[in-house]
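[1] sequence first, predicted model second:
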Amino acid sequence: MKVYINENQYLSDVLPVIPSNTVLRKKITGCGATRGEIKANRHSIIIEPNVPVIKGKCSKHGEDNLFGVHEGVYTTHVVAYLRQSMKANKLFKILATPESFQKVKEAFEILGVNMHEECFLLFDECHKIVKDVDYREDITLPFDDFFQFKNKALVSATLVEFSDPRFKSFEVVEIEPTYDVRKTLHFCPTNNVLEATKKVIEHIGSGKICFFINSTDVIDSMMNALGIKEESTVFCAPKSVERLNERGFMNARDNWSEDNMKRYNFFTSRFFCALDIEMEERPHVIMVTDLSHATHSMLDPRTDVWQIAGRFRNGISGIYHVASFNSNYTVQSVADLKEQVTIMENVYYYLLNQYNHASSRNARIVYMDTLKSHPYKKFLDKEDRKNWSVIDNYVDEGLVTSMYNSEKELRGGYERVGLYKVVPVKGGYYKASEKLDKLTVPSKFKSIKEKKKAIVEQLEAIKDMDTELKRQWRDSLHATDPCIVEAHELLGKEVIEKLAYSNQKIKEAMIVERYKRKTTSTAFIELMKNTFHVGAKYEVERVKTTILSIHEKLDIAPLRKVTAHTINELFETRETWVGKASKRKRALYIVKAKV
């Protein structure tokens, strides 16, 4: 289905209400898809990709009973909003991040309101589900609920393919502009990002410049190398604000405001999509991809670049992409990447079948260890169901990486999209013999001990934090170093420091502690007390076999060799004898219980 839109029209002018069970591909940014849903005469829940977008829209639509749900907003706040809205006979208009959707769900359940029947659910900028799921696992949390809604839709100006079979019944609605929406893009391939950026700045001359670079390390190095820190503002995530503050740069913000802008303005991916940047001046936009220092600074012409260009509601003076490349990146097609997933799946389920039919315990152990570390495991959710978004992300990431194999590949990527008039900028390649400045990004390769110490300090800092934030932060640290996070939870900071952050010693201490916790569990102690009684005597050999049988019953693998004297961990005993003189056997007398 195609719907045509003229220049300066809102989506609601040509599509008064977003139809249910549709995927809306609007092609143009800023045509008012979320605005239309905010104004629609129905209860609405709108999922937005990040906090700045929610705050921006709540500020802009102050008369529309909007309520933003994100970090720092709790279920009780949502309940109060819903009650107040019902009392005032107002429509629910909730904007939530994917990670905070659960709080919305819980609030409706508390009030006994069936949100699946009463509300329209709109997943805005839905391409982010695929784009971000590799580092924002919880971005897919609302998905299972999404399909339970009677009325629902997804929308994006830069749609990516969804392989989830549940979308087969959805209709794709294309919003087709009747005018030329292509943007002129100055393509600046280079082997020296700093020198190429200098040239672009010199070419621009005066006026505000907005840089889009998905790396605060590269941003910091760029500002230092260009000598522009006093004239710069950085808009980034709260953690990055803290990191820049620690380095002495205090003009970093986690929310955009025109009042905070300076001559040079740097934005990370938090601000790539959905945010409305409304300013009188039409700035120049410079996007930077520096593969030498930040592989995650790659920008996708199909999504990222188009979204960045569409952030500025009053337009831009020009857009430039300074990019370096890596010829070691493999060029792959969609078919190649999907075939890889299929092969991984086949191998995984072959191994699973072998595990299920293994004839020995050792074989099962080996197969299980292999399954746990198999590359296909990342495509399964916590219930071992296929996670279609992660599969789509794998394919998408492979396609983007392919484009950065060479200048030719990336230019081809731009041309295939059909949304740009690409203007190549020559002179970006420099000889090794030329003595030119290069970006110097501080090494991230700290000693392993320093990295572990930093993680432990962060874990200590979040002890008393909000539950959701604490969980998210803990999970991100766990993804970086699972061992040290689990060690902190099991042993605590003091023990880790006593062990001097030694990996081997920490692992040994964890094994001992886990064993202790199992053997000091209520079940183990009760079974021991039920078997051995104070005032009784037991043959030494019987003590040993009995303790082993209790381990087996509770499926506890003994940490050390079990002997009769293992009983002394729970009881005070003394050696004695049982039986008649000719058949006396060594025994232990139970004096008293220790626990």
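    Good, I have the coordinates.

[2] C-alpha from now on. contacts and neighbour counts both.
    Will do.

[3] residue contacts, the residue lying closest to residue 333 once chain neighbours are set aside?
    Spatially, and ignoring its direct neighbours in sequence, residue 333 is nearest to residue 399 (6.7 Å; CA to CA, 6 or more residues apart in numbering). If you count contacts by CA atoms under 8 Å, 6 or more residues apart in numbering, residue 399 has them with 331, 332, 333, 334.

[4] neighbour-wise, which one of these leads?
    For the contacts of residue 399, neighbours were counted using other CA atoms under 10 Å, and residue 331 has the most, 17 neighbours in all.

[5] name the element the closest residue to that residue other than its chain neighbours belongs to?
    Leaving aside its chain neighbours, residue 331 sits nearest to residue 402 (4.3 Å; criterion: CA to CA, 6+ apart). Secondary structure assignment for residue 402, by DSSP states H and E: helix 388-403.

[6] putting a second one here so we can go through both:
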Amino acid sequence: MIHGKYIVEPDETIVTDLNSQYTFTIAPDVRLDKIFDAIPSNSIINKGRCGIGGTYLEIKADRNSIIVIPTNAVIDSKCFDSTGNLLENHYVVRGKVEDFNFAELREFMSDDTSFKKIFCTPESLGKIAKSGYPLELLHNQWFILFDESHSTITDAYRKNMLLAFEYFFQFKYKSMISATPYRFSDARIQAFDSYTIRFNDFIGSIEIKSTPYVIALLHTILTSPDHFPSRVHIFLNSVKGIANAIRMANLKDCAIFCKDDTKNMNELDELRGYFKAKPEQDSFSKYNFYTTKYFEGWDLEDKNATLIVISDVNQLTLRSGISNKCVQALGRNRSKSHRLIHITNDRAVKVFTHFEDIEESTFRTAEDVINHYNAHIHNSTNNDFPADEDIERSVEKYCDKVTSTKEVTLSHFKVDRIINGNYCNQEYNHLDYIRQAWEKSHYKVTISKNYVPKIPEIPLRMKESHKVKLMVEYLDELHNNSENVENYSSMQDFLPRDLGYIIEYYNELGSDVMKRYNFNINQMRDLFRKSRNNEAMQYVAEEYFKTHRNANVSTSRASDTLQNLYVKFGVMKTKGAIETPKKASASQLQTIFKEVKRTKVDKKYVWRIEEK
């Protein structure tokens, strides 16, 4: 088996009793096959940027390989051609254990195919070990690569992912690679040689758009299609948020890439027709939305595309780590992008704790909790009383499998997940830290502060006048800052559609009048109708005058003409919850015209208009 080595000299080499550390500085367009002949064994590689050819290097390596990749969607993009056929010498391991064909896998591993490449997710790695293929051959003659290795830590919601490490360390030849690596605390990984790729220039430019209300700002962007010459790819880790963004902007040419499950489809509701199975050329639209399932690991080929990632410190699912998940998302495009945009807010707190300090305090806490739990288990076992379930739950996040009768030991990988979450979370403490996170990832950064007003939250059961008050305050802020708000008029779309008539009242009456009447919906309705009637009556007068000028018109005909004109121009009764046309009478002509003559002709009253 080839073991892999570098083929250019590193800029810096540090040799310690623990490992060797190599640093290379290259141009942004150089790929890994110009640095290594194959991925070195027992190493952890910081490849510096996405799309530099890490997976490709292992696929082309003259050795049997197991390539562990975070998601099946990414595996599909690596293992199948454009027609859906599995590539030569490739094999994909996935599916439920009870349905898996172990014999077929074992046959593939044992046949005379050269340089086999088996792909699996971390959760499926155990199937290979249980296939019946001789473990001695597996562990000593196969190379295993943890691709996008940071995901084992950043995807903390995937509990079974960490089980892969039980198999990983049994291999003699193993490595980990990522564009956004994590500093693992496990001593076995710390003993790996490290290879760090740096660049002699920026790998791209990113616009950080800072705003308190990120979804509102996203809306102004989505309603400005002329700003984008090609497609737009939006990384927004919330199916509900995606659905709301599409509805608010009234988008039609769009695609949604997320997990295909009942919960997500119910959330999309009438938009589920926009769901696409996987991101590929035939499935893209003008606007493309992705949840975290597609933040990393796949290749986008879309020249002049705009990529946007959304963060919000106020929503847990939108607090993706900048230095890993956000960098991965905006690193998808293998063609030159038109723009890279990060829409975000921050806590405006200038506090940042060093990684080492977070690591030390987290491990102290973990050890203390574990010691407390083990003492409790010891006492419950010796004194024959049941273990406290609450104590069991408190220790689960720090250790491996918990039972009520056995002491536990610390899991470095679980603790690493906590450390990573806490460290990345503080990147959002201040705009300066957000900028630094992108700069450390070799991006040229520009920052703009973007004003958008806060979108009011209006509960269904709120008192009507309170709803009106919130809406008027929002509309006032929009109106007073119209020069600073891009797509000013479209921002009204964030207000509840069933209260759209309040916008009409606001535009007709103005906020001062609405405030004067304490936002009383009935009084404002009456004032609104009266104001509209005043405008409409001008058209009524014009039309009536054209029809009956210098003519004697009977009372009934005058009334009928007015009634038809009231309906035509929307003259309404000012009172009442139900909107109905105002009832016309001939006598109303005296309020419409200055000169109205009422005389008797043949013993019947007639009405004559000689001037307006």
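    Everything's here; your move. Being a predicted model, the structure only gives us computed values, none of them experimental.

[7] TM-score of the superposed pair?
    The TM-score (TM-score structural alignment, normalised by the length of structure 1) is 0.66; 432 aligned residues with a CA RMSD of 3.1 Å.

[8] quick one on the thing from earlier: trace the residue nearest to residue 333 of structure 1 over to structure 2, please.
    Alignment note (TM-score structural alignment): residue 399 of structure 1 maps to residue 423 of structure 2.

[9] returning to that earlier point: so for the following helix or strand past the helix holding residue 402 of structure 1, what gets flagged as buried?
    Per DSSP H and E, the first helix or strand lying C-terminal to helix 388-403 of structure 1 is helix 407-417. For helix 407-417 of structure 1, the neighbour count (16 or more other CA atoms under 10 Å) marks 407, 409, 410, 411, 413, 414 as buried.

[10] what do you get for stretch 392-399 of structure 2?
    392, 395, 396, 397, 398, 399.

[11] the last one matches what in structure 1?
    Here residue 399 of structure 2 is matched to residue 380 in structure 1, going by TM-score structural alignment.

[12] pretty sure that match sits against residue 387.
    Yes: Residue 380 of structure 1 lies in contact with residue 387 (CA atoms under 8 Å); the separation is 5.1 Å.

[13] how about a markdown table for the contacts of residue 399 of structure 1, with distance to residue 21 of structure 1 and secondary structure added?
    Output for the contacts of residue 399 of structure 1, formatted as a markdown table (distance: CA to CA, whole Å; DSSP: H, G, I helix; E, B strand; the rest coil):
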| residue | distance to residue 21 of structure 1 | secondary structure |
| --- | --- | --- |
| 331 | 35 | coil |
| 332 | 33 | coil |
| 333 | 30 | coil |
| 334 | 26 | helix |
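
[14] check for me that residue 492 of structure 2 belongs to a strand.
    No: secondary structure of residue 492 of structure 2 (DSSP: H, G, I helix; E, B strand; the rest coil): helix, not part of a strand.

[15] apart from its chain neighbours, what residue comes closest to it?
    What sits nearest to residue 492 of structure 2 in space, not counting adjacent residues and going by CA to CA, 6+ apart, is residue 475, at 7.5 Å.

[16] pull out the buried residues from the helix or strand containing the one you found.
    Using DSSP H and E, residue 475 of structure 2 falls within helix 464-480. Across helix 464-480 of structure 2, burial judged by 16+ other CA under 10 Å covers 467, 468, 469, 470, 471, 472, 474, 475, 476, 478.

[17] any chance of the residues you listed in TSV, with distance to residue 100 of structure 2 too?
    Listed next are the buried residues of helix 464-480 of structure 2 as TSV, based on distance: CA to CA, whole Å:
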residue	distance to residue 100 of structure 2
467	57
468	59
469	61
470	57
471	57
472	60
474	57
475	59
476	62
478	58
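
[18] distance of residue 319 of structure 2 from residue 310 of structure 2?
    9 Å (CA to CA, to the nearest Å).

[19] overlap in contacts, those two.
    In terms of CA under 8 Å, 6+ apart, residue 319 of structure 2 and residue 310 are not both contacted by any residue.
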